[in-house]
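J.: Starting from these lines, generate the structure:
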Amino acid sequence: MTAETVDAVVIGAGPNGLTGAAALADAGWDVLVLEEQPEPGGAVRSAELYPGFRADLFSAFYPLGAVSPAFAALDLESHGLQWSRSPNSFGHPLGPADEDAVVVAREAADTAADLERRCAGDGEAWTKLVDQWNEVRSALLQLLLSPFPPVRGSASLLRALGPAEALRFARMLALPVRRMSEELFGGEAARLLLLGNAMHSDIPPDAPGSGVMGYILTMLAQDVGFPSPVGGASALTDALVRRGEHAGMQVRCGSRVTAVDVEDGSAVAVCTASGERIKVRRAVLADVSAPALYGTLLADSAAADRARDDLRGFEWDTPVVKVNYALGSPVPWRSPSLSRTGTVHVGADTNAMARWSAELSTGVIPESPFLLFGQMTTTDPTRSPAGTESAWAYTHLPRGITDDESADVLAERVDAQLEAYAPGFRDTVLDRAVQRPSDLESADANLVGGAVNGGTAQIHQQLFLRPAPGLGGSRTPVGKLYLASAGTHPGGGVHGMCGWNAAAAALQDQKRTGPLRRGLHTLGRRVMS
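T.: So this is what the prediction gives:
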């Protein structure tokens, strides 16, 4: 029997793998995507967990996807993708008794007016921040999402701001989010907008790097909202699959890759659990975690021995516990402003967020967890029958605590937290399904121990240090082998750029020209406006 041979194998059909595969197929390569699970998507999948209710099983809101240069270049809208967003992007009540929670409205002027009502001067500060965002948006996204070092993005940002303002802007981004929010706003409501978004990652609010996350997500919320695909997260995956197949990509599910064969320092084939050995002419893109690539798939490679030494300090992000709800009626929030809001940050004012972060850092299961709450029918009315709500909440266990018992304890505390902010919430629940860290990992091997970010987002494991010193970027010590997952820069979030950058590196190394290489020169201009 003759072994199958293709130009490139992509390991994993998550958004990064599918994006990289489509880019290579566009360049004329023969590309095969191998996926362990019975369906593609990785952590971008949805399902009907209760009759008539469509639930997103992992990720749900995609502000980075809406501005992704890769998704824009692939023109996913022409392959069926439609975005939907809620009237208010997100909100953050000050506490359980808050009947007037602050929200980010669709129009910046409305958000500013609400902030000014709460604290004199904060409306003007918000307007200035949005004006600044509009000025730096394209250059900053190019800087943050393109391969490191981001020469083109840095130059664009410098031109946009000038040397003096660029230095001030760089200082602002380097601030911990608590300090950033205090410098920008006088009132707690406005500060919470930044702080709550910073907590989407595992960076403590007093640590450098948290400010970047808070700023980016808050400004994207005002810019493009927190959009979700019409029909569920799987609609984004379906569009990526259709786009890649349009260019000739093949996807083969139920095919777990067990090894990457290396000869003379380069990847030459991949082996699967079913005994197949598929040869590659040009590249292997691995949309897998960094520890899985170097610790399992390259187990017999000398290059992997060196890489494993570099990965000794690798740190996962904190485990996630997610609770999915089918609600028979809208959430009975104390604050009416939250009823038109897609994402709600629940459970913490400024000091409570710091305490929650400290509990996670010290191994304490939070008694009063900070959580993200998604109202999916509010965002996309196709998700459940009229007058109902498909919703979810997720929060974190301390790093290293992943057992089912602890997860169930935390899930009960999530229910209690929601009841405190929305009395009568429990009475609306038709059905409830908990996804523990073990459930997340069994459904997607990249979500090790319930970590959803591919490794901590803290500064010591970002940029050229991601996934580890000496292993930064998509290129690996093995020729023709590229890391294409969230384990490499620019990291977590559904934007496809890890796969896009890996495909760009593979094409560059093969000295190939094509649509992707030409497109790299105009990434900044391809960012969606």
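
J.: all contacts plus neighbour counts: C-alpha atoms, from now on.
T.: Will do.

J.: list the contacts for residue 284?
T.: For residue 284, the contact set (Cα atoms under 8 Å, 6 or more residues apart in numbering) comprises 8-11, 267, 480-482.

J.: Does it fall in a helix, a strand, or a coil region?
T.: Under DSSP: H, G, I helix; E, B strand; the rest coil, residue 284 falls in the strand class.

J.: Distance of it relative to residue 386?
T.: Distance of residue 284 to residue 386, given as Cα to Cα, to the nearest Å: 46 Å.

J.: Most neighbours among the contacts of residue 284, which one?
T.: When neighbours are taken as other Cα atoms under 10 Å, the top entry among the contacts of residue 284 is residue 10 (31 neighbours).

J.: correct me, but that one touches residue 287?
T.: Yes: the criterion here is Cα atoms under 8 Å, and residue 10 meets it with residue 287 at 7.1 Å.

J.: Spit out the residues that contact these two alike.
T.: Shared contacts of residue 10 and residue 287 (Cα under 8 Å, 6+ apart): residue 17.

J.: still on that earlier bit, secondary structure added to the contacts of residue 284, as JSON lines?
T.: Formatted as JSON lines, the contacts of residue 284 follow (three-state DSSP):
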{"residue": "8", "secondary structure": "strand"}
{"residue": "9", "secondary structure": "strand"}
{"residue": "10", "secondary structure": "strand"}
{"residue": "11", "secondary structure": "strand"}
{"residue": "267", "secondary structure": "strand"}
{"residue": "480", "secondary structure": "coil"}
{"residue": "481", "secondary structure": "strand"}
{"residue": "482", "secondary structure": "strand"}
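
J.: how about these in TSV, adding distance to residue 74?
T.: Shown next, in TSV, are the contacts of residue 284 (distance: Cα to Cα, whole Å):
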residue	distance to residue 74
8	19
9	19
10	17
11	20
267	27
480	24
481	23
482	21
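
J.: Helices of the stretch 301-450 of the chain, start to end?
T.: For the stretch 301-450 of the chain, helices defined by DSSP state H, counting those that start in this stretch occupy the ranges 302-310, 350-361, 376-379, 404-421, 425-428, 437-443.

J.: tell me which residues in the last one are buried?
T.: Right, helix 437-443. By 16 or more other Cα atoms under 10 Å, the buried positions in helix 437-443 come out as 437-441, 443.

J.: Could you also give me the structure for this second sequence? I'd like to compare it with the first:
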Amino acid sequence: MTPSPTSSADAVVVGAGPNGLVAANALADAGWDVVLVEANDTVGGAVRTAEVTAPGFRNDLFSAFYPLAAASPVIQDLHLERHGLAWEQAPRVVTHVFPDGSATPIERTPEATAAVLEEQAPGDGDAWLEMVEQWQEVRDPLLDALFTPIPPVKAGTTLARRLGTDGLLEFTRLALLPVTRLGEERFVGEGPRALLTGNAMHSDLPPDAAGSGLFGWLLCMLGQDVGFPTPRGGAQSLADAMERRFTAAGGTVRTGARVEAVEVSGGRAVGVRLTSGERIGARRAVLADVDAPTLFNRLVGDEHLPEAYVRALSRFQWDHPTLKLNWALDGPIPWRSPEAVGAGTVHLGVGRHGFIDHSAAMATGRVSREPFVLLGQMTTADPSRSPAGTESVWAYSHLSHSLARDEVGLEATAEGMRRVIEEAAPGFAERVIAEHVQRPADLQAANSNLVDGAINAGTAHLHQQLVFRPANGLGRPETPVVGLFLAGASAHPGGGVHGACGWNAARAALGAEKAVRRRLLRTAWSRLLPS
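T.: Model (predicted):
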């Protein structure tokens, strides 16, 4: 028998990352008494900011730019601007810088981007505008389909009706294309091909993998639609606004409270036990913004799960580790490429074949000779991030799992990243006031969901998407334990700050509660009515 809890609530939400915060807000809006527990002393999960380089320089520790949040109906419906959130945009969305110094940007408007592409390769400007027109046609039903549980019946029906049979087949083909093939089919020049491929590699999909085309296309089109916005003052501002909204709705936040176990009685989640020994009961549900292996194998325990589910979870695949460098600079980055000036996000280090070489290095466990580097110019996007005339900068690169805790390999990768940036911006090193390194183990220590620096809570490969995420099942937040819902990015639709995983879990919990009430009502009526 489970001992009586120290306290209780209608629901306990474990983890105050963006998904946990969204789930907590949704339940509080429904009138539930909700306790949100977070192991760290600060809410936000992978949405956090701190001064880790030099005084006055605000560095986003994990994520930084949020096109998915800006487009997500889940985030937008929270109206976080009423709770202090404001967005900033860089003059340019993203620029890809080639090793020879040439560069291709996504500008703030489709027309401006098309003009650059047309100048670089005649015909590519019109091809870009055609792609934007395709995006505008499918935008709303597609986002609804992506951000709702499987199967997305209503959104899918709307999408099919809008596209027609031929259009739906064509779009399905696009969704399955490798991004390299998508670029070759649509464009003549290397610029737009690199933009598509670089954005696809924000996931862990190699550029020749099926499905990578959809990732690249989606991020490019979001960048052209809503930009790559960043919260004024730092990523932490987004998390703080969510927390303020939740507490204003009556919710309770407990930071510095690490969960030791999800308590299960009679096959149902009945609460959580903290490492302090305190117990918090859950009268209606437990929602976990926790990676799937940690939730099921450690917090719940295999003994409470069907054998087939345990077996399926044993095949869970993580996405690639991440190495991140943060800098405080005494001035702007001295780019060789004018197109990189004013870009919030810069992709650099590789040309057409370099993407494949970098992916091959990750697949074979070697240090990439020419790493693909993603860089953020945060003061360019948001002047509040550092003193006037300076720049707050980060860069990261993905690497193989075998290098995640190999100090020699990590330093070689970091040195390769520094070299790539110096070649693209001679004099960069001379502007560095301070550097702060986040190794994969450091990322995990700061946020336990980022296992070995994997930032998407599981691979984006097709074998672990949709009904296969996080394991064979329905692609939904319900779990084999009654009253326990997976609210983290290991659930469909996966990584990214869009809040859908938390929102879907909250909807499932509310729906389960309604189903229970309906069953009880039917039972009561059956007893009252004559036989």
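
J.: Work out the TM-score between the chains.
T.: Here the TM-score for the pair of chains, by TM-score structural alignment, normalised by the length of the first structure, is 0.95; 511 aligned residues with a Cα RMSD of 1.3 Å.

J.: any chance of the buried residues of helix 437-443 of the first structure in JSON lines, plus distance to residue 82 of the first structure?
T.: Below are the buried residues of helix 437-443 of the first structure laid out as JSON lines (distance: Cα to Cα, whole Å):
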{"residue": "437", "distance to residue 82 of the first structure": "30"}
{"residue": "438", "distance to residue 82 of the first structure": "32"}
{"residue": "439", "distance to residue 82 of the first structure": "29"}
{"residue": "440", "distance to residue 82 of the first structure": "26"}
{"residue": "441", "distance to residue 82 of the first structure": "29"}
{"residue": "443", "distance to residue 82 of the first structure": "26"}
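
J.: Closest one of these to residue 109 of the first structure?
T.: residue 440 (39.9 Å; Cα to Cα).

J.: Aligned against the second structure, show me the partner of that closest one.
T.: Under the alignment (TM-score structural alignment), residue 440 of the first structure pairs with residue 443 of the second structure.

J.: Isn't that match up against residue 452?
T.: Yes: the criterion here is Cα under 8 Å, and residue 443 of the second structure meets it with residue 452 at 7.3 Å.

J.: ok, back up a step: report the contact partners of the match of residue 440 of the first structure.
T.: 450-453.

J.: from these, which two are the most distant?
T.: Using Cα to Cα, the pair of the contacts of residue 443 of the second structure lying farthest apart is 450 and 452, separated by 6.2 Å.

J.: These two: who's more crowded?
T.: residue 450 (27 against 24).

J.: what's the counterpart of residue 215 of the first structure in the second structure?
T.: Residue 215 of the first structure maps onto residue 217 in the second structure, by TM-score structural alignment.

J.: same thing with residue 400 of the first structure?
T.: Using TM-score structural alignment, the partner of residue 400 of the first structure in the second structure is residue 402.

J.: Count residues in the vicinity of the nearest residue to that match once chain neighbours are set aside, would you?
T.: Nearest non-adjacent residue to residue 402 of the second structure, counting by Cα to Cα, 6 or more residues apart in numbering: residue 365, 5.7 Å away. If you count neighbours by other Cα under 10 Å, residue 365 of the second structure ends up with 15.

J.: cool, and residue 366 of the second structure?
T.: Residues near residue 366 of the second structure, counting by other Cα under 10 Å: 17.

J.: go on, residue 202 of the second structure?
T.: Neighbours of residue 202 of the second structure under the rule other Cα under 10 Å: 17.

J.: next one: the one 4 residues further on
T.: Residues contacting residue 206 of the second structure under the criterion other Cα under 10 Å number 24.

J.: same deal with residue 518 of the second structure?
T.: Neighbours of residue 518 of the second structure (other Cα under 10 Å): 12.

J.: Determine whether the claim that it is in a helix is correct.
T.: Yes: the assignment for residue 518 of the second structure, made by three-state DSSP, places it in a helix.

J.: Which residue in the second structure aligns with residue 336 of the first structure?
T.: Mapped onto the second structure by TM-score structural alignment, residue 336 of the first structure lines up with residue 338.

J.: got a list of what its match touches?
T.: If you count contacts by Cα under 8 Å, 6+ apart, residue 338 of the second structure has none.

J.: do the same with residue 258 of the first structure
T.: Under the criterion of Cα under 8 Å, 6+ apart, the neighbours of residue 258 of the first structure are 270-273, 296-297.

J.: In the second structure, which of those still touch?
T.: Contacts from the contacts of residue 258 of the first structure that recur in the second structure, judged by both residues aligned by TM-score structural alignment, their matches' Cα atoms under 8 Å, are 270-273, 297.

J.: Show me which pair in the residues you listed is furthest apart.
T.: By the measure Cα to Cα, 273 and 297 form the most distant pair in these, at 11.7 Å.

J.: intersection of neighbour lists for these two?
T.: With Cα under 8 Å, 6+ apart as the test, residue 273 of the first structure and residue 297 both reach 257-258.

J.: out of those two, which sits in the busier spot?
T.: residue 297 (20 against 13).

J.: I'd say the more buried one and residue 259 touch.
T.: Yes: between residue 297 of the first structure and residue 259 there is a contact at 4.1 Å, judged by Cα under 8 Å.

J.: Next, the contact list for the counterpart of residue 238 of the first structure in the second structure, please.
T.: Alignment note (TM-score structural alignment): residue 238 of the first structure maps to residue 240 of the second structure. Contact partners of residue 240 of the second structure, counting by Cα under 8 Å, 6+ apart, are 43-44.

J.: ok so residue 240 of the second structure is a helix residue?
T.: Yes: under three-state DSSP, residue 240 of the second structure falls within a helix.
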